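Q: build the 3D model from these lines:
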Amino acid sequence: MINDVMADIEQLFQHFGDKTYGEACSQLTHAISSAWHAQQQQAPQSLVCAAFLHDIGHFIADQRQMAGLDQWGHVNHDVIASDWLQQQGFPASVYLPIRYHVQAKRYVARTMEPSTLSKASFQTLQQQGGPMTDDEALAFERLSGFAEAIELRRYDDLGKPCHTIDVSITPWLALTKQVLIGN
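A: As a prediction, the model looks like this:
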């Protein structure tokens, strides 16, 4: 089963990793850049894995040609990814931050200048409901996994613009497999 899951993940990156969904770099480069930043900040391995896989819901939606897919990807890519990763046997420490990383963007957007977001992030923020209200923010702060979702969001933002790094997927797939085996 683990080898099948890993083959599916690799295949998704092979088929859809070159897409940009409106960003300045490919999704593969963004995934690796986000994970690299998490690793450099000595995040737990599960959060590094989450940083690598956080946008895989776009690929799943693209593969399945799901309604709601547009030039920016899929508006519900967070939930699509989280549900799929949970079904594949990943631990909550991977799929919950992914589930909440869009909400984390809405939370963080309450206090930031819109100009700090990439064009694609600004556009998708509008699709995702805009910045959170105070009541939404209070409810979000109470969720299990809130802190990890905020950290994942930070790594997501650090992965844009994509920095020049080694874009070999091999070490990130190996890390992902270790996290999956460890569950």
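
Q: please make it C-alpha for all contacts and neighbour counts, starting now.
A: Fine.

Q: show me where the chain has its helices.
A: 2-16, 27-40, 45-53, 56-64, 77-87, 92-108, 119-127, 134-141, 146-158, 170-182 (DSSP state H).

Q: chain neighbours aside, what residue packs nearest to Gln71?
A: Nearest in space to Gln71, with sequence neighbours left out and distances taken as C-alpha to C-alpha, 6 or more residues apart in numbering, is Tyr21 at 5.5 Å.

Q: to compare against the first, here's another:
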Amino acid sequence: MALTLDDIQHLFDTHGSMAYSGEPVTQLQHALQSATLAEQAGASRELIVAALLHDLGHLLNQQGETPTERGIDDLHQYYALPFLRPLFPDAVLEPIRLHVDAKRCLCAIDASYHARLSADSVRSLQLQGGVLDDEAAHAFLARPYAQDALALRRWDDEAKDASRVTPDLPHFMEMVAGVARIAD
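A: Coordinates of the predicted model:
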């Protein structure tokens, strides 16, 4: 079943106030901050939409407060894709799908990256397979949309500031509608 634009709005309206897994922001604040950072970086509309929607799987497959503390990897990077695939091009979907492996890759290729991860991101890293080895990191970097996924990952990591001011959801939902294949 595909999500509509109204369904996406409803998910944020209904579940956006949930805590973002052990971080000082809500799910909606995290999404808006990720999209804002992408927009400020001059990213494409598709990548800004990916930044907004990258954790939608958490809202679709709710596992309670801080599932990593209970040893749960909710596979959120994959969970939302079947719902989003009919609506969005690969330029939106692939960075979402790859953003977890991008964290694993950045830990392998950037010596200072791991030290900047939040406690929850460190826990989830282990549940998600740990740091990629050199061969796997090289293979990841050769994939289509890998660079977009790396950028999304860095915005994801920065989007945990309870005091950051962002545009509101309607600002980004206009962009979502602009890149969607189907209008509501």
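
Q: from Ser34 of the first structure, how far out is the residue nearest to Gln71 of the first structure?
A: Tyr21 of the first structure is 16 Å from Ser34 of the first structure, where distance means C-alpha to C-alpha, to the nearest Å.

Q: those two: which has the busier surroundings?
A: When neighbours are counted by other C-alpha atoms under 10 Å, Ser34 comes out ahead of the other of Tyr21 of the first structure and Ser34, with 30 against 17.

Q: what's stretch 41-53 of the second structure aligned against in the first structure?
A: Stretch 41-53 of the second structure corresponds to residues 41-53 in the first structure, going by TM-score structural alignment.

Q: now do the buried residues in that stretch.
A: For stretch 41-53 of the first structure, the buried set under the neighbour-count rule, 16 or more other C-alpha atoms under 10 Å, comprises 43, 45-53.

Q: ok, now stretch 117-129 of the second structure?
A: For stretch 117-129 of the second structure, the neighbour count (16+ other C-alpha under 10 Å) marks 117, 120-125, 128 as buried.

Q: adding distance to Ala159 of the second structure, write these out as TSV.
A: Compiled in TSV, those are given as follows (distance: C-alpha to C-alpha, whole Å):
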residue	distance to Ala159 of the second structure
Leu117	12
Asp120	14
Ser121	12
Val122	16
Arg123	18
Ser124	16
Leu125	17
Gln128	20
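
Q: test my guess that the residue nearest to Gln71 of the first structure contacts Trp72.
A: Yes - taking C-alpha atoms under 8 Å as the definition, Tyr21 of the first structure is a contact partner of Trp72 at 4.3 Å.

Q: in the second structure, which residue sits furthest out from the middle?
A: The centre of the second structure is farthest from one residue, Glu135, which by C-alpha atoms, centre = their mean lies 24.5 Å away.

Q: what's the nearest residue to the residue nearest in space to the middle of the first structure if we skip its chain neighbours?
A: Residue closest to the average C-alpha location in the first structure (C-alpha atoms, centre = their mean): His54, at 1.9 Å. The spatially closest residue to His54 of the first structure, leaving aside those adjacent along the chain, is Ile98, at 5.2 Å (C-alpha to C-alpha, 6+ apart).

Q: map the one you found across to the second structure for me.
A: Using TM-score structural alignment as the criterion, Ile98 of the first structure maps onto Ile96 of the second structure.

Q: any idea how far its match is from Gly57 of the second structure?
A: Applying C-alpha to C-alpha to Ile96 of the second structure and Gly57 of the second structure gives a distance of 10 Å.

Q: next one: Tyr113 of the second structure
A: The spacing between Tyr113 of the second structure and Gly57 of the second structure, counted by C-alpha to C-alpha, is 24 Å.

Q: can you check Phe83 of the second structure too?
A: Here Phe83 of the second structure is placed at a distance of 9 Å from Gly57 of the second structure (C-alpha to C-alpha).

Q: any shared contact partners between those two?
A: Here Phe83 of the second structure and Gly57 have no joint contacts, going by C-alpha atoms under 8 Å, 6 or more residues apart in numbering.

Q: rewinding a little: what is in contact with Tyr21 and Trp72 of the first structure at once?
A: Ala120.

Q: the residue lying closest to Ala162 of the second structure once chain neighbours are set aside and Leu11 of the second structure, how far apart?
A: Once flanking residues are discounted, Ala162 of the second structure sits nearest to Val25: 5.3 Å by C-alpha to C-alpha, 6+ apart. For Val25 of the second structure, the distance to Leu11 of the second structure under the criterion C-alpha to C-alpha works out to 17 Å.

Q: how about the contacts made by the match of Ile98 of the first structure?
A: Neighbouring residues of Ile96 of the second structure by C-alpha under 8 Å, 6+ apart: 50-51, 53-55, 77, 149.

Q: closest to Phe88 of the second structure out of these?
A: Set against Phe88 of the second structure, the nearest of the contacts of Ile96 of the second structure by C-alpha to C-alpha is Ala50 (9.5 Å).
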